[in-house]
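Trainee: Prediction below, plus the sequence it came from.
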Amino acid sequence: MSLRSAVLVAGFVLAALNLRPAIAGVSPLLDEIMTDVGLSPAGGGAVTTVMVVCLGVFGPVTPLLARRFGLDRTLLAGLLVIAAGVALRGLDGAPVLYLGSALAATAIAVMNVSMPAVVKEHFPTRVNLLTGVYVASVVAGATLASGLVIPIEHATGYGWRGVSALLAVPALLAALLWLPQALRKQSGAQNGPRPFGAVLRSPVTWWVTALMGLQSLTFYVMLAWLPTIFLEAGLPADQAGYLLSLTNLVQVVTSLAIPVLAGRRASQVPYVVGAGVLTVLGYLGMLLAPTAAPWLWMIVLGIGQGASFALALLIIALRPADPATVTALSAVAQSVGYAIAALGPLLFGFLREVSGGWTVPLLAGLGVLMVQIVAGWFAGRPATLGKANL
């Protein structure tokens, strides 16, 4: 591998690692943030809500940016804005907390949409492998952020503001590695056709969007409520936290391996359906016997959810014929998908409050998974979006 290729891959991986820490790093520090800033529980929860909403709202601007500036420069700008956003929210006052969070999430939304197109453009013969690397890096970034912010805070004594500012450092390092690529002549989608019309007219787009949204919904539900489910089932708090970490770690390994295998086949249906079934089994374990074998349920759930996320992004990268159409499909699928996902934790909590337990919410989650499997069946079938359809 040449030095240029090594720098390209390293910049790509480090960029992917920056796509979740700004979000995942909030939850462990939330009590401290609320106390320091003077926020109510609703105000504290709004920090994450604002970020997830931004993921859905601002993704559609990405094709416009890519056409104007090119994918590589758009990605570079996203990294710099993430750094600015996480640094800004560490300043004093609730307004800058929300503004910085929204700024970082807007950049993440743009990068979420850009990354599958970057894979298609720079690694056209290794889409399956690099998609796996990309997804594993995203999950690893979330896992590292949620697990390390408290130890870093204790080790440095900086407090939550200093730790928030430190999250800008990996984004700046990624920007430095990506800078040589951004300075090269841009050959991205900006001079190509506008593929949104064909993408919006295709049934494939909406099956892919449903798959992306529903698997994201079940993921964010577990991210928000999984420890609480085990706590109320009788497990100690530290074990409930470890179980969440376990399922996230399993997702890192799964999301790296599955795209390599699934990308070799024209149809990803067996993999998508299998991933959905495994996620169902994880939910059933928590519903029927949460304390009997919780480690097993989390391993099964991690395999299913990690594979589902990886496959959704792999399909986004594989179905279009060119990077411009990848960007358009990614914008639709991820924007609508995250809008769907944002409702999940809220509705899950509402069902818990109304029903007085976790049986009804988990049954609702199983219903969502059934729909996800159906969407995956249609999204995973061979199809091509792009120039031939324009």
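Mentor: Done, it's in.

Trainee: all contacts plus neighbour counts: C-alpha atoms, from now on.
Mentor: Noted.

Trainee: And R201, how far from A15?
Mentor: Using Cα to Cα, to the nearest Å, we find R201 at a distance of 32 Å from A15.

Trainee: Please say which of these two ends up with more neighbours.
Mentor: A15 (28 against 11; other Cα atoms under 10 Å).

Trainee: gap between that one and I316?
Mentor: 19 Å.

Trainee: same question, Y98
Mentor: Y98 is 31 Å from I316, by Cα to Cα.

Trainee: How about T254?
Mentor: 18 Å.

Trainee: So between the two, which is more surrounded?
Mentor: I316 (29 against 23).

Trainee: try this one next to it:
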Amino acid sequence: MSFRSVLLVAGFVLVALNLRPAIASVSPLLDEIMTDVGLTPAGGGAITTVMIVCLGVFGPLAPLLVRRIGLDRTLLAGLLVLALGIVLRTLDGAPALYAGAAVAAVAIAVMNVIMPSLVKQHFPARVNLFTGLYSACAAAGAATASALMIPLERATGYGWRGVSAMIAVPALAAAALWLPQALAKPDGGPNGPRPFRGVLRSRVTWYVTGLMGLQSLTFYVILAWLPTIFLEAGLPADQAGYLLSLTTLVQVGATFAVPVLAGRRRSQAGYVAAAVLCTMAGYGGLLAAPVTAPWFWMIVLGVGQGAAFGLALLLITLRAPDPTAVTAVSAVAQSFGYVLAAVGPVLFGALRQASGGWTVPLTAGLGLLTAQLVVGWLAGRPATLGKANL
């Protein structure tokens, strides 16, 4: 492998590791942030909500930027803007906090959308391997950031602003590694294909979008409410936290392994069905017997949710014929996905409040997973967007 290839792979991996820490690092520090800035609990929760909404709303910027300046340069710009947003939200005052969170999320939204296109462009013969690699790195980046914030704060004595600003360092390192790719011959431009032509008219796009959206919704519901579900079932707080960590760690392995295996097959429908059924089993365990072998339910749930995430990203790449079309499909799928993800925890919380328990919300979750199974099966069947219609 040439030095340029090594640099490309290293840059790609480091970019993937930067896709989640800016979001995942908020929760461990939230109490301290709220106290320092003077936020209410609703105001503290709004930090993450703002970021998730931006992930959905600003994803469609990516195809326009790619058409204007090219794929690799768009990624470089995203990394630099991400670092800027991370630093901005550590400045004094709530306006800077929210503005920085929004700026960082806009950068992540653009990078989320173009990552499948980068796989299609730079690793066309190994789409399954590099989709699994980057989705696993994204999950690992989130887990690492959430785990290290408090230990870093204690070790350095910098406080939440200092350790939050440190997250900009990996983003700048990724930008440095990606710079040679961005300085190479542009990979797109004003005369390239128009990104959304034909994509919105294809049923394949909407099948993939349905899978991405519903798996995002069911994932963020669990992320937001899992500890509370276990606490109200009678488990102690520390065990509830460990169980959330367990299912998150299991997801890292599943997001890597399943796309690698599924990408070797002509049809991915069976893999999608298996992933959704595992997630349904996890939801069912929480509904019927949350304190009976909870570690088992969390392992099954982690396998299902991790596999579903990796498969959704893989199908975005496989179902489009070229990087331009991949960018457009990714923009549609991820924009709808994150909008649903932002709404899901709020709706489940409202159902919990109205019904007085978790039976109704978790039953609703099983209904959504049934819909995910249907659209996932349709998305997983062999099909490709026709070049002639793009």
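Mentor: Nice, thanks for sending it over. Just so it is clear, the structure is predicted and the values come from calculations on it, not from any experiment.

Trainee: List the contacts of the closest residue to G159 of structure 1 other than its chain neighbours.
Mentor: Among residues not flanking G159 of structure 1 along the chain, E153 sits closest, at 5.6 Å (Cα to Cα, 6 or more residues apart in numbering). By Cα atoms under 8 Å, 6 or more residues apart in numbering, the contact list for E153 of structure 1 reads G159, W160, G162, V163.

Trainee: would you list these in TSV and tack on neighbour count?
Mentor: What follows is the contacts of E153 of structure 1, written out as TSV (neighbours: other Cα atoms under 10 Å):
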residue	neighbour count
G159	18
W160	23
G162	16
V163	23
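
Trainee: packing partners for the helix ranked longest in structure 2?
Mentor: Taking DSSP state H as the criterion, structure 2 has its longest helix at helix 323-355. Under the contact criterion of 3 or more Cα pairs under 8 Å, 6 or more residues apart in numbering; DSSP states H and E, helix 323-355 of structure 2 touches helix 41-57, helix 61-69, helix 94-122, helix 203-233, helix 294-318, helix 359-380.

Trainee: Out of the contacts of E153 of structure 1, which sit inside helices?
Mentor: Those of those lying in helices (DSSP H): G159, W160, G162, V163.

Trainee: what's the distance between whatever residue of structure 2 lines up with the last one and A155 of structure 2?
Mentor: Right, the one you point to is V163 of structure 1. Aligning on TM-score structural alignment places V163 of structure 1 opposite V163 in structure 2. According to Cα to Cα, V163 of structure 2 stands 10 Å off from A155 of structure 2.

Trainee: how many other residues sit next to D92 of structure 2?
Mentor: Using other Cα under 10 Å, D92 of structure 2 has 12 other residues around it.

Trainee: Which residues are in contact with the residue nearest to it when sequence neighbours are not counted?
Mentor: Nearest residue to D92 of structure 2, sequence neighbours excluded (Cα to Cα, 6+ apart): V37, at 7.8 Å. Going by Cα under 8 Å, 6+ apart, V37 of structure 2 touches D92, G93, A94.

Trainee: burial measure for the last one, as a count.
Mentor: Right, A94 of structure 2. Neighbour count for A94 of structure 2, taken as other Cα under 10 Å: 19.

Trainee: do you know how far the closest residue to it other than its chain neighbours is from L91 of structure 2?
Mentor: Once flanking residues are discounted, A94 of structure 2 sits nearest to V37: 6.2 Å by Cα to Cα, 6+ apart. Separation of V37 of structure 2 from L91 of structure 2 (Cα to Cα): 10 Å.

Trainee: same thing with L373 of structure 2?
Mentor: From L373 of structure 2 to L91 of structure 2 the distance is 44 Å (Cα to Cα).

Trainee: who's more crowded, these two?
Mentor: Each of L373 of structure 2 and L91 has its neighbours counted (other Cα under 10 Å); L373 has more, 24 against 14.

Trainee: rewinding a little: for the helices and strands packed on helix 323-355 of structure 2, give me a markdown table that also has distance to A83 of structure 2.
Mentor: Formatted as a markdown table, these follow (distance: least, Cα to Cα, whole Å):
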| stretch | distance to A83 of structure 2 |
| --- | --- |
| helix 41-57 | 15 |
| helix 61-69 | 18 |
| helix 94-122 | 7 |
| helix 203-233 | 25 |
| helix 294-318 | 25 |
| helix 359-380 | 35 |
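
Trainee: nearest to G192 of structure 2, of those helices?
Mentor: Smallest distance to G192 of structure 2 across these (Cα to Cα): 6.0 Å, for helix 61-69.

Trainee: so the closest one versus helix 323-355, what angle?
Mentor: 160 degrees (axes from the mean of the first three to the mean of the last three Cα atoms, to 10 degrees).

Trainee: What residue in structure 2 is paired with S308 of structure 1?
Mentor: By TM-score structural alignment, S308 of structure 1 lines up with A308.

Trainee: Its match: how many residues sit nearby?
Mentor: 33.

Trainee: Please name the nearest non-neighbouring residue to it.
Mentor: A275 (5.6 Å).

Trainee: residue contacts, G43 of structure 2?
Mentor: M34 are the contacts of G43 of structure 2 under Cα under 8 Å, 6+ apart.

Trainee: Map the residue nearest to G159 of structure 1 onto structure 2.
Mentor: Match for E153 of structure 1 (TM-score structural alignment): E153.

Trainee: How about the secondary structure of that match?
Mentor: For E153 of structure 2, the secondary-structure state derived from DSSP: H, G, I helix; E, B strand; the rest coil is helix.

Trainee: distance of it from D187 of structure 2?
Mentor: 41 Å.

Trainee: again with T131 of structure 2
Mentor: Where D187 of structure 2 is concerned, T131 of structure 2 sits at a distance of 20 Å (Cα to Cα).

Trainee: more neighbours, these two?
Mentor: Between T131 of structure 2 and D187, counted using other Cα under 10 Å, T131 has the larger neighbour count: 30 against 18.

Trainee: re earlier: got the contacts of V37 of structure 2 as CSV, with distance to A182 of structure 2 columns?
Mentor: Formatted as CSV, these follow (distance: Cα to Cα, whole Å):
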residue, distance to A182 of structure 2
D92, 34
G93, 35
A94, 35
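
Trainee: returning to what we had before: with structure 1 superposed, average distance for the longest helix of structure 2?
Mentor: Comparison of helix 323-355 of structure 2 with structure 1 after fitting gives an average deviation of 0.7 Å (mean Cα distance after the TM-score superposition for structure 1).
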